[in-house]
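Asker: Mind looking at a prediction? Sequence and model below.
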Amino acid sequence: MPRLIILVALASLLGTITSKGYSAESASQGQILDPAAHNLTRLEPLRFGSETDNSALQPKEYRLKVGQGYRWKIQATPGSEYAFIAPAFFRNIWIRKVEAGEVEIKSATLDEIEFENGGEAELFFVAIRPGTYEYGSKGMMERGMVGKIIVESVDGAPAAGSPKQGD
């Protein structure tokens, strides 16, 4: 008799779990998704230099949301050396990986992405802390190669005491 009660209780529990959407099938359908790997938002590519101006930088502003995963392509025009830096931003995101050609780099931290003579890299990350952050090309920011990334909280409210470039 106790076995029968246990079996009925287990069957009832299994029926409840399945009816609430917690079945193995729903898990395999992606009910729980990692924001760093699924539903990534592609940002407009960041371009260092142009055919006519090696100090061009486009775009100069990005708006992101905390908790969202992103793919960000960084492109450098051939003919100049560029070192993409964003120290405060890099400290306030979770980096999943950087792809450069056929190489994937998985690292918890990032200082800069340097392009010797043009090229392309793609950064996969999740924004984790609201704030306003500067980015640019090392040694060329004083010539206007600087932009800003605004990371908003989930509710869209600006962050109080947002970290700045030196934070």
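Answerer: Right, received. Where do you want to start? Everything quoted here is computed from the prediction, not taken from an experiment. Residues are numbered from 1 along each chain as shown.

Asker: C-alpha from now on. contacts and neighbour counts both.
Answerer: Fine.

Asker: Can you show me the strands along the chain?
Answerer: Along the chain, counting by DSSP state E, strands occupy 41-42, 46-48, 57-58, 61-65, 69-76, 82-85, 93-100, 103-105, 112-115, 119-127, 131-137, 146-152.

Asker: Need the single longest helix in this structure, by residues.
Answerer: Looking across the chain with DSSP state H, the single longest helix is helix 2-19.

Asker: Counting by contacts, list what that helix packs against.
Answerer: With contacts defined as 3 or more Cα pairs under 8 Å, 6 or more residues apart in numbering; DSSP states H and E, helix 2-19 has no helix or strand neighbours.

Asker: put this beside the first:
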Amino acid sequence: MTRLMSGAALALVMTAPVYAQDAEAPAGDAVVGEEAAPGTQSGEATDQANDPAAEGMDDDDDDDEEETAEIEGVYEAGAMHEYGFSGLLSRENRTDLAPLTLASGQPVSGGEYIIKSGGYYRINIVADGSQELALSGGDFFRAIWINEIVIGDTEVRPMGIHSLEFDAEGTAVLSFVAVLPGRYTLSVPGSSGDTMQAVFNIQ
């Protein structure tokens, strides 16, 4: 009899978990199954579906794709300076330098020129006609970009230049953009004195 009661009590204890599993899960508990991921509460999927912020995130991604498509094929390089519609060579950006002088027994310049790389400059080269003189300086001319050389009513836009020579009185106006930093000279060919040269220090 005692064994029979012990067996019945053991059977009752073993079937209790089965009844607990068949009981309906309370609202808000985690649901494990194919429709919901482990650890996901039943209300979270609905809230995310109705969340305007979540929809906005998807919309933002679409907007980024549209903006990328609009500028596709365009390469815009950033600039350090904004020069306006006329660009670097506008008159507002140009700096006039003290003139160079070609005259017998006279110094070519009154001092050293200190200019900036990327700056736009204009300088007059004035010959008094007292002697046939020239200014030469291949290194200097390679370190700048020449916009134009104006002689009288003639405007010359050369690809390159090595020297300028004056057979008579006259003025040549050189406009250029300094490019390559360094110390360069324009000098009278065949001369050795410091007064017969102009020094340009491009920084």
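Answerer: Alright, I've got the coordinates. As the structure is a prediction and not an experimental result, all values here were calculated from the model.

Asker: Can you find the partner of P130 of the first structure in the second structure?
Answerer: For P130 of the first structure, the aligned position in the second structure is P181, judged by TM-score structural alignment.

Asker: give the contact list for its match.
Answerer: P181 of the second structure sits next to K116, S117, A143, N201, I202, Q203 when contact means Cα atoms under 8 Å, 6 or more residues apart in numbering.

Asker: could you redo the last one with a cut-off of 10 Å?
Answerer: I115, K116, S117, G118, A143, I144, F200, N201, I202, Q203 (Cα atoms under 10 Å, 6 or more residues apart in numbering).

Asker: same question, I114 of the second structure
Answerer: Neighbouring residues of I114 of the second structure by Cα under 10 Å, 6+ apart: L97, R183, V199, F200, N201, I202, Q203.

Asker: Pick the one among these closest to A53 of the second structure.
Answerer: Here the nearest of the contacts of I114 of the second structure to A53 of the second structure, counting by Cα to Cα, is Q203; it sits at 54.3 Å.

Asker: Help me confirm that that closest one comes into contact with Y184.
Answerer: No. Counting by Cα atoms under 10 Å, Q203 of the second structure stays clear of Y184, with 11.2 Å between them.

Asker: between those two, which one's more packed in?
Answerer: Y184 (19 against 15; other Cα atoms under 10 Å).

Asker: how far away is the more buried one from P17 of the second structure?
Answerer: As judged by Cα to Cα, to the nearest Å, Y184 of the second structure and P17 of the second structure stand 97 Å apart.

Asker: Skip the chain neighbours and tell me the closest residue to the residue nearest the centre of the first structure.
Answerer: Of all residues in the first structure, the one closest to the mean position by Cα atoms, centre = their mean is F125, 2.3 Å from it. Distance criterion Cα to Cα, 6 or more residues apart in numbering; nearest residue to F125 of the first structure, sequence neighbours excluded, is I95 at 4.4 Å.

Asker: so what's that neighbour up against?
Answerer: Counted by Cα under 10 Å, 6+ apart, I95 of the first structure has contacts 36, 69-70, 105-110, 123-127.

Asker: got TSV for those, with distance to R143 of the first structure too?
Answerer: Shown next, in TSV, are the contacts of I95 of the first structure (distance: Cα to Cα, whole Å):
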residue	distance to R143 of the first structure
A36	34
G69	31
Y70	28
I105	30
K106	32
S107	30
A108	30
T109	27
L110	24
L123	25
F124	28
F125	28
V126	30
A127	28
